[in-house]
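Q: Prediction below, plus the sequence it came from.
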Amino acid sequence: MSEISAEQVAHLANLARIALTDEEIQHLTTELGQIMQAVEKVSEVATPDVPPTSHPIPLRNVMRDDVVGDTVLTTEQALAGAPEHDDTRFVVSAILGEEQ
């Protein structure tokens, strides 16, 4: 089992240009050591016959195919709930101060 030292944490912090106090270095040394132990434990069971996976269950696309169909919604119905419209389309505020 490999261990991480306070000197290694201080060196990594220096490379990353992160100023750490002695207390933070000690705290991170402990935390990084625990992380390394967890990774080593996973590495023990990760054998070539166990495929790597990002999810415990297979993912699949649950969306339906996009099928063109007849529109049953009229323009008036579509605009009925709009806060602002000009009888043919929605009216919205300009974004980022740009006006058209």
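A: Alright, I've got the coordinates.
Q: alpha carbons only for contacts and neighbour counts from here, please
A: Will do.
Q: from the chain's centre, how far out does stretch 38-47 sit?
A: 24 Å (C-alpha atoms, centre = their mean, to the nearest Å).
Q: Could you check that stretch and say which residues are buried?
A: Going by neighbour count (16 or more other C-alpha atoms under 10 Å), nothing in stretch 38-47 comes out as buried.
Q: same check, this time on stretch 22-38
A: Result for stretch 22-38 [16+ other C-alpha under 10 Å]: buried residues 25-26, 28-30, 32-33, 36.
Q: one more structure, for comparison:
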Amino acid sequence: MALSEDDVLKIAKLAAIDVSTQDLTKLSAKLSNVLDLFAQLEQVNTDGVKPMAHPLDQVQRLRLDQAVEVVDCEKYQALAPACEQGLYLVPKVIE
């Protein structure tokens, strides 16, 4: 697919890119080549190909969900200005 220089200027404007008139012809050719590659990819038969998120069939190794640190809540809440039933009390900020 061949892009005209006007098409490239419109794309450059949408992308907020300043393209000089000297580079316009080169850029038009390069963008046309990219679009030609996409056209080739579009012709590939993908029937029966399963969509994938990663090219290798691997699973994530997960660790056991275990507590590794004991937090002394009473110690930390003793420093707080106001606590009640194990909860920190804060001023209401939404009216």
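A: Received it, and whenever you're ready, just let me know what you need. Here the structure is a predicted model, which is why all the values come from computation and not from measurement.
Q: returning to what we had before: among the buried residues of stretch 22-38 of structure 1, name the ones in helices.
A: Using DSSP state H, 25-26, 28-30, 32-33, 36 are the members of these that sit in helices.
Q: got CSV for these, with distance to E76 of structure 1 too?
A: Below are these laid out as CSV (distance: C-alpha to C-alpha, whole Å):
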residue, distance to E76 of structure 1
I25, 66
Q26, 67
L28, 62
T29, 65
T30, 65
L32, 62
G33, 65
M36, 63
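Q: Among the residues you listed, which one lies nearest to I57 of structure 1?
A: M36 (26.0 Å; C-alpha to C-alpha).
Q: out of the ones in helices among the buried residues of stretch 22-38 of structure 1, which one sits closest to D49 of structure 1?
A: Among those, and counting by C-alpha to C-alpha, the member closest to D49 of structure 1 is M36, at 23.0 Å.
Q: who touches that closest one in this structure?
A: Shown in contact with M36 of structure 1 (C-alpha atoms under 8 Å, 6 or more residues apart in numbering): 2-3.
Q: can you tell me how far it sits from S2 of structure 1?
A: M36 of structure 1 is 8 Å from S2 of structure 1, where distance means C-alpha to C-alpha, to the nearest Å.
Q: Could you do A38 of structure 1 as well?
A: If you go by C-alpha to C-alpha, the gap between A38 of structure 1 and S2 of structure 1 works out to 12 Å.
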